[in-house]
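In: the following block contains a protein sequence and its predicted model.
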Amino acid sequence: MALFTVETIRDLSRLGELAEEWERLAASLSPHLPFNFPNWALNWWPAYRRDSLAARDELLCYALRDADGGLVAVAPMFVTHRPGYGPLRTRELQFFGADTNVTEWRGLICRPEQAEPVLAALSARLQQDKPADFVQWRGLPAGTCARVFRGDFTPQAIMDLPVFYLDLPDSWDAFKRNLPRNVKESLRKCYNSLARDGHPFTLRVVEAEADVPAALDVFFALHNLRAEARDTSVRHPDVFFAAQSQDFLRAFCADMARRGDLRIFQLVIADKVVATRVGFILGDELYMYFSGYDLEWSRYSVMTTLVAEAIQWAIAHRLRLFNLSTGSDVSKTRWRPARVDFFGGYQILGGAVSRVPLAALLALRNRRSPAKPAVVAAGGEPQQGLAAGSS
């Protein structure tokens, strides 16, 4: 069995010192997820950490190294105390990303083939130190043996999460040849309906940092409009309704733009943006994040057209992989993508005494209304009731 050293990190500056090694580790994983990279975590914690009488979040991350000192895993985690202060509190250890689904994936950052020994080493440390009453595990690779947890582990089906992606060929024609007939027909109708009604469009790709604030203003407005749609098969909540989440995305996108890794796709008709989607360049992969569209143009399926245009853009720029993001809605599965599955659950650390508060917390979370996400800071409820990852 592989032996790893486990470093406990309680200070954000120390976590930042790992950024260069962490970046290389995240870049070695595929499909790439922006949430795996250090700049997401280092922006997320200051934005969502909370310190109130109701709940208090305490940084508690872990870095695991092999016998040669190489970084093999990062666990960006924190303990939520409920209530925030006082002798009678529950303590939950969970990953960065407890928000209104702004973070579409969260979990342990390591290579899949090392997941079991890494989990075994980290779980052993947690059982030894008992920093919390229970752990909320997420992002575990499908097939990972739950027996590595030296304690009670309860899988949660609601934490099951697929990631869908497309391996891109050398040309758009080659890509279309492998599409199902119904998708080819849908694409034909999308393009023909706009042309028939005299609506020529252009694809605008925003990437310069100076242009990002205005592009995000449009994105937030159209994302909110999308959430108001009632005649769709999948309900899309307004993930960015809170100023806190908008401020976080603005900071992260500015950072990505400075790195040259931001692309905001806009479908423009008569000088008006009718559909938009945020994308992140991660090596030779493109991750498609959340979207929005003008409901007045929904009869033209402008979001489908925008995705098709973004795929063509990615192929033209010699990208290898087009990540459709998380969630199983038809807007992703229709493209016949490949998929990677993850699961999650709870591990008891505090013995039988921790079962009651965990049961009470789960009951509270399961009663949450799916109609509209509440303002959730770090330590907030998991993404239940939301169209998780439905970008």
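Out: Everything's here; your move.

In: from here on, contacts and neighbour counts on C-alpha atoms
Out: Will do.

In: do a quick rundown of the helices in the stretch 251-391 of the chain.
Out: Residue ranges of the helices in the stretch 251-391 of the chain, as given by DSSP state H, counting those that start in this stretch, are 302-316, 330-333, 355-366.

In: in this protein, which residue is most central in space?
Out: Centroid-nearest residue in the chain, with C-alpha atoms, centre = their mean: E104, separated by 2.1 Å.

In: wait, isn't that one in contact with T326?
Out: Yes - between E104 and T326 there is a contact under C-alpha atoms under 8 Å: 6.7 Å.

In: out of the helices of the stretch 251-391 of the chain, nearest to L122?
Out: Nearest of the helices of the stretch 251-391 of the chain to L122, taken as C-alpha to C-alpha: helix 355-366 at 20.9 Å.

In: about what we covered before: I'd guess the residue nearest to the centre of the chain is in a strand, am I close?
Out: No - assigned with DSSP: H, G, I helix; E, B strand; the rest coil, E104 falls outside any strand and is coil.

In: out of the helices of the stretch 251-391 of the chain, deepest packed?
Out: Compared across those, helix 302-316 shows the largest average neighbour count, a mean of 20 (mean count of other C-alpha atoms under 10 Å).

In: one more to weigh against that first structure:
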Amino acid sequence: MLRGEVIDDPTALAALEPHWWRLWASSRTATPFQCPAWLLAWWEAFAPGELATIAVWRDEDLAGLAPLYRERAISGSRLLPVGISLSDYLDILCLPGIEMAVAGIIADVVAKIEWSQWILPDLPADAAGLAISHPAMEASEAVNHAACPVLAIAGDDRLAGCVPSRRWRQLRRAYRAACGRGRVSVWPAQNDPRLFLDHLVRLHGARWAGYGDGVLNGPNVKEFHSHALPPLAAHGLVRCWLIAIDDQVIGAYYGFHHRQRAYAYLGGFDPDYAEVSPGAILIGHAITEALREGASEFDFLRGREAYKYSWGAVDQWTKHRIWTRGSIP
């Protein structure tokens, strides 16, 4: 027997964490962006409205979770997903085999709370959230929302048969140019999240200076990542790489690895070393390590920047859906 409840207290949401991790690990469509390390840190840093998360229980087990909050406005209130904006993928979590039943319970509970519009963006093509329906809610068509270029990877760690030959040659030239400026070293930094984040903030800001200073410049964004990185690292989800020439750190790469998929989330480099392409060297290194870990896909996440396609990535589109109040027949 499934039962649903609304969680509107942040303390109660945090208390779900051990149940949440078990559900996330079982959920067929889960990505790192739905795990409690990411979303609890997001809520702690931003809390932009009233918490209205829906939990679905099967006896003592958490069987489903829709992390939501309510944003009130004069024109009416909206239900939005916890993690919006900074998360490239959003969805509800469900135990496998009962996705339709869980989606039905979530819809029943959502229909009983006050809102005028429920918005779910950034839904993967196989998202459990796309199955949500209810007679009291009118659903829009699921439309394309954002392109996430994805590279299918296979082969050995030389990358020669994995990325376009032109990109492979450019990568080799970049590495030779970097070696011409000194001793090159690349190393993992997820075991020291604070040090890594300091370098990432500095290098990302330097890369985007004068162009809005990058996504880490927003209010509370650095606080969010400082809270999220340690538990993400503790659960083996992050892949953080730094590159240095001699003793100067010139580039940072922040990504994830989950199941057979690697995710390139954020990076930065020192513009004084742009001619040696530290960002490309780090991406090449990240793809190589993803191959060694058994990944079959390398996801560049949202955005259609040209450099992603130079690696051979192909667009996969997320979906966007809106529910509004309807009339019960």
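Out: Here it is on my side, so go on. None of these values were measured; they are calculated from a predicted model.

In: counterpart of the residue nearest to the centre of structure 1 in structure 2?
Out: Using TM-score structural alignment, the partner of E104 of structure 1 in structure 2 is D88.

In: so that match versus T324 of structure 2, what's the distance?
Out: 24 Å (C-alpha to C-alpha, to the nearest Å).

In: and the nearest residue to R183 of structure 2 once chain neighbours are set aside, how many neighbours does it have?
Out: Excluding the flanking residues, the one nearest R183 of structure 2 by C-alpha to C-alpha, 6 or more residues apart in numbering is D246, at 4.9 Å. For D246 of structure 2, the count of nearby residues is 13 (other C-alpha atoms under 10 Å).

In: any idea what D246 of structure 2 aligns with in structure 1?
Out: So D246 of structure 2 corresponds to A270, using TM-score structural alignment.

In: tell me if I'm right that that match and F201 touch.
Out: Yes - between A270 of structure 1 and F201 a contact is recorded at 7.4 Å, counting by C-alpha under 8 Å.

In: so L80 of structure 2 touches L120, yeah?
Out: Yes - L80 of structure 2 lies in contact with L120 (C-alpha under 8 Å); the separation is 6.6 Å.

In: contacts only, for W22 of structure 1.
Out: With contact set as C-alpha atoms under 8 Å, 6 or more residues apart in numbering, W22 of structure 1 has these partners: 37-38, 71, 74.

In: so which of these wins on neighbours?
Out: V74 (25 neighbours).

In: could you point out which element follows the host helix or strand of that residue?
Out: Taking DSSP states H and E as the criterion, V74 of structure 1 maps to strand 71-75. Downstream of strand 71-75 of structure 1, the first helix or strand assigned by DSSP H and E is strand 77-82.

In: what range in structure 2 matches the helix or strand just after that following strand?
Out: Per DSSP H and E, the first helix or strand lying C-terminal to strand 77-82 of structure 1 is strand 90-95. Alignment of strand 90-95 of structure 1 against structure 2: residues 76-81, by TM-score structural alignment.

In: buried stuff in that stretch?
Out: 78-81 (16 or more other C-alpha atoms under 10 Å).

In: what's the answer for stretch 189-207 of structure 2, then?
Out: In stretch 189-207 of structure 2, counting by 16+ other C-alpha under 10 Å, buried: 189-191, 193-194, 196-197, 199-207.

In: just stretch 29-37 of structure 1 next, same as before
Out: Under 16+ other C-alpha under 10 Å, the buried positions of stretch 29-37 of structure 1 are 31-37.

In: what about the corresponding residue of structure 1 for R304 of structure 2, neighbour count?
Out: Here R304 of structure 2 is matched to S328 in structure 1, going by TM-score structural alignment. Burial of S328 of structure 1 is recorded as 19 neighbouring residues (other C-alpha under 10 Å).

In: for S328 of structure 1, give its distance to R336 of structure 1.
Out: Per C-alpha to C-alpha, S328 of structure 1 is found 12 Å from R336 of structure 1.

In: just R177 of structure 1 next, same as before
Out: R177 of structure 1 is 12 Å from R336 of structure 1, where distance means C-alpha to C-alpha.

In: between the two, who's got more neighbours?
Out: Shown here are R177 of structure 1 and R336; by other C-alpha under 10 Å, R336 has more neighbours (15 against 10).

In: my guess is the more buried one meets R181, correct?
Out: No - the pair R336 of structure 1 / R181 is not scored as a contact, 11.5 Å apart, by C-alpha under 8 Å.

In: separation between L349 of structure 1 and P141 of structure 1?
Out: Remark: distance between L349 of structure 1 and P141 of structure 1 (C-alpha to C-alpha) = 21 Å.

In: neighbour count winner among those two?
Out: L349 (27 against 21).

In: what residue in structure 2 is paired with that one?
Out: Mapped onto structure 2 by TM-score structural alignment, L349 of structure 1 lines up with R325.

In: that match reaches Q117, doesn't it?
Out: Yes - using C-alpha under 8 Å, R325 of structure 2 makes contact with Q117 at a distance of 7.0 Å.

In: distance of the residue nearest to Q244 of structure 1 when sequence neighbours are not counted from D261 of structure 1?
Out: Nearest residue to Q244 of structure 1, sequence neighbours excluded (C-alpha to C-alpha, 6+ apart): A47, at 6.9 Å. Remark: distance between A47 of structure 1 and D261 of structure 1 (C-alpha to C-alpha) = 21 Å.

In: check contacts around the match of D246 of structure 2.
Out: Applying C-alpha under 8 Å, 6+ apart, the residues near A270 of structure 1 are 199-201.

In: same thing with I98 of structure 2?
Out: By C-alpha under 8 Å, 6+ apart, I98 of structure 2 has no neighbours at all.
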